[in-house]
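Chemist: the sequence and its predicted three-dimensional model are supplied below.
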Amino acid sequence: MTDSISLKAHNTFGLEHSCRALFIAKTTPELSTFCQQLYLSNQPMLILGGGSNIVLCDDFAGTVVVVETKGIELRTTESDYCLAVEAGEDWHELVCYCLDKGIAGFENLALIPGKVGAAPIQNIGAYGIEFKDICEWVEYLDLASGERIRLSVEQCEFGYRDSAFKRQLSGKALITRVGFKVPKVWLPRLDYGPLKALKGPNVTPKAVFDCICATRMEKLPDPAVVGNAGSFFKNPIIENEQFQTLVARYPNIVGYPHGRRHTKVAAGWLIEAAGLKGFQVGGAAVHDKQALVLINKDNASSDDVLGLARHIVDCIFKEFGITLEHEPRMIATTGERSL
């Protein structure tokens, strides 16, 4: 551990804030022991994977724990591939591992930044697939009791960018391992965006993977080059009646059915339609290729990022009557806060 250390290298937005102490956990036992000790001593604690889904709003007045635990166990049944993966494994590297092993089902989620242990919290998703579609169980440490608990996919209460880990288990659970199950008979999901062009008898998991990677690299900035936290806003879910009213005013608005009574609206379309693509506050800007992404364009401060995000929320509400919700976690001095 080190006193007062910079967190710039530990958040993909590249924001310059610090913490009082930093601990890098390489094994699950040391991760579990250290985090429970911090929890029971009532000290502020921030558990980080890749730091790809956070906005540091202030210096953190506590200990940051970086999860770097590794390990993938693979077993097969007659019909399925089953994997048990440690929380510190890189998500995209897991997708590549599966592809190399001939395991299909993960490819739509290629190039999503972050670690495996963070994936259940947000129920990450892209191109027609969500984490819950391939998850079998999530194992976590109850920080108060020290008990190791395994929840089935149903018990995790997954929703759109939501889970029990964001609600009743927030701040109480340390995710340590994740279990996946995908069928040996591949069921491709090709209904979303550029994947529609792949339909045909010769489509392969590798073709889907390559299409997703090419699409993401074209539209989304590499955090190693331009600081960002990926998609900054959730796609809002509104009543069908409100969507039809908006269609009358904006015939090109992009939305997708979400159950029988609701429509999921493309937040990126809303931001672009409001004329905010490229809009800048201080060193933070709306990405000029994908309006859903905010970037650290020029040594942005956290105030720049937060000011830009609030401006977008205000503009979208005034123009469309829709309130956008941020996707990244906002980290303040001692824990999470709202925008």
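Modeler: That came through, no problem.
Chemist: can we go C-alpha only for contacts and neighbour counts from here?
Modeler: Noted.
Chemist: helix or strand right after the lengthiest strand in the chain?
Modeler: Longest strand of the chain, by residue count under DSSP state E: strand 173-183. For strand 173-183, the following helix or strand on the C-terminal side (DSSP states H and E) is helix 205-219.
Chemist: buried set for that next one?
Modeler: Within helix 205-219, the residues that count as buried by 16 or more other C-alpha atoms under 10 Å are 205, 208, 209, 211, 212, 213, 216.
Chemist: could you do stretch 164-172 as well?
Modeler: Result for stretch 164-172 [16+ other C-alpha under 10 Å]: buried residues 164, 165, 166, 171, 172.
Chemist: and for stretch 35-54?
Modeler: Going by neighbour count (16+ other C-alpha under 10 Å), the buried part of stretch 35-54 is 35-36, 44-54.
Chemist: here comes the other one, which I'd like you to weigh against the first:
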Amino acid sequence: MIVERNVPLQPLNSFGIAARAAQLVRVRSEADVRAVLADAELAMQPRFVLGGGSNIVLTGDVKATVLKVEVPGRRVVRSDERHTIVEAGAGEVWHDFVAWTLSQGLPGLENLALIPGTVGASPVQNIGAYGVELQDRFHELDAIDLHTGEQFTLNAAQCGFGYRDSVFKHTALAEGDFGLAGRALILRVRFALPHAWQPMLGYLDLERKMAETGVTAPSAQQVFDWIVDIRRAKLPDPAVIGNAGSFFKNPTVTPEQCQDIIGRDPKVVHYPMPDGSVKLAAGWLIDACGWKGKAVGNAGVYDKQALVLVNRGGADNPATGGEVMTLAKAIQTSVYERFGIRLEPEPVVI
């Protein structure tokens, strides 16, 4: 175990916000976590688990010990009658892992292409895009208890997946609760990829790609390539413009609420859900309130996609976490005043 002191976090968060960590440990195995717990000084410190840094907003320096997850590895575990089980270390880059599965002839994750972050962070957020959520392909994961150093395995039911939600985002407030926020560090994740694969194409952007290309039965690789093109056209590259991807969750409303909004704004983008609720496009709501291209200090709303907040100051004069959150709160107020809907941020605010 190597402990780094006074570490700059600007290159370790995709928003490019300038902050420092008092101390940082790079976790490449269970042994590194157990070494932290065995260290007399580190064991007494609060801890913050950091993956790819693509879903956080830093509002100041981090005093907790940062556990930077860098567990490597990709492998095919086994096949059964219905699925092939594949595994990736929590430190693997998510998009690279998706591309690897396709190179192995194993479709199923292509709709989740180009989502930023690491494999270990994917179940925390229950990432999703274009009709597929991580829980649809999830098998199980291995994690380590940050209090005891014991390793454990969780299946899908135990992860408590919801829309951009999981047990890893909740704290156990009473005995018997199963919140694991601040308690667990994910080491490896396994996925069940179906042998009987069918493309998921029920989104307007993908329908447009089929119309443009004349391909009505695309392969998994074609779907992957289309989604990469769509996301690159809509979303800024964090290496060029700092951002945390989609900043707000798409809200869900009742059919009656949706009809009320349609009565006032017929063009509202909405999607009926299997449970009878209706999902609204948060980016459309924000755009309708006139926020596209607006800014607070060096934090701005991306001019091509209102759902994305960006760092306009670049590396030399970056937006602060305070500017980002001031902008986010102003957007929330506007959307609530016009539509009566409270937008919920996706990133974790530190």
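Modeler: Structure received. The structure presented is a predicted model; accordingly, all values stated were derived computationally and were not measured.
Chemist: once they're superposed, what TM-score comes out?
Modeler: Superposed pair, TM-score by TM-score structural alignment, normalised by the length of structure 1: 0.93. Supporting alignment: 331 aligned residues with a C-alpha RMSD of 1.8 Å.
Chemist: returning to what we had before: in a markdown table, list the buried residues of stretch 164-172 of structure 1 along with secondary structure and distance to residue 241 of structure 1.
Modeler: Below are the buried residues of stretch 164-172 of structure 1 laid out as a markdown table (DSSP: H, G, I helix; E, B strand; the rest coil; distance: C-alpha to C-alpha, whole Å):
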| residue | secondary structure | distance to residue 241 of structure 1 |
| --- | --- | --- |
| 164 | coil | 30 |
| 165 | coil | 32 |
| 166 | coil | 30 |
| 171 | coil | 38 |
| 172 | coil | 39 |
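Chemist: from these, pick the one nearest residue 328 of structure 1.
Modeler: Minimum distance to residue 328 of structure 1 across the buried residues of stretch 164-172 of structure 1 is 11.8 Å, recorded for residue 166 (C-alpha to C-alpha).
Chemist: hmm, the closest one is touching residue 121, no?
Modeler: Yes. Using C-alpha atoms under 8 Å, residue 166 of structure 1 is in contact with residue 121, at 5.9 Å.
Chemist: in strands, which of the buried residues of stretch 35-54 of structure 1 appear?
Modeler: Members of those lying in strands (criterion: DSSP E): 45, 46, 47, 48, 54.
Chemist: residue contacts, the residue mapped onto residue 316 of structure 1 from structure 2?
Modeler: Mapped onto structure 2 by TM-score structural alignment, residue 316 of structure 1 lines up with residue 335. Contact analysis of residue 335 of structure 2 by C-alpha atoms under 8 Å, 6 or more residues apart in numbering lists 285, 286, 289, 341, 342, 343.
Chemist: now secondary structure and neighbour count too, for the residues you listed, in TSV please.
Modeler: Converted to TSV, those look like this (DSSP: H, G, I helix; E, B strand; the rest coil; neighbours: other C-alpha atoms under 10 Å):
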residue	secondary structure	neighbour count
285	helix	26
286	helix	21
289	coil	16
341	coil	19
342	coil	14
343	coil	22
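Chemist: which of these are also in contact in structure 1?
Modeler: Among these, the contacts conserved in structure 1 (both residues aligned by TM-score structural alignment, their matches' C-alpha atoms under 8 Å) are 285, 286, 289, 341, 342, 343.
Chemist: contact partners for the fifth one?
Modeler: Yep, that's residue 342 of structure 2 we're talking about. 251, 332, 333, 335, 336.
Chemist: and the furthest pair within those?
Modeler: Most distant of the contacts of residue 342 of structure 2, by C-alpha to C-alpha, are 251 and 333, 14.6 Å apart.
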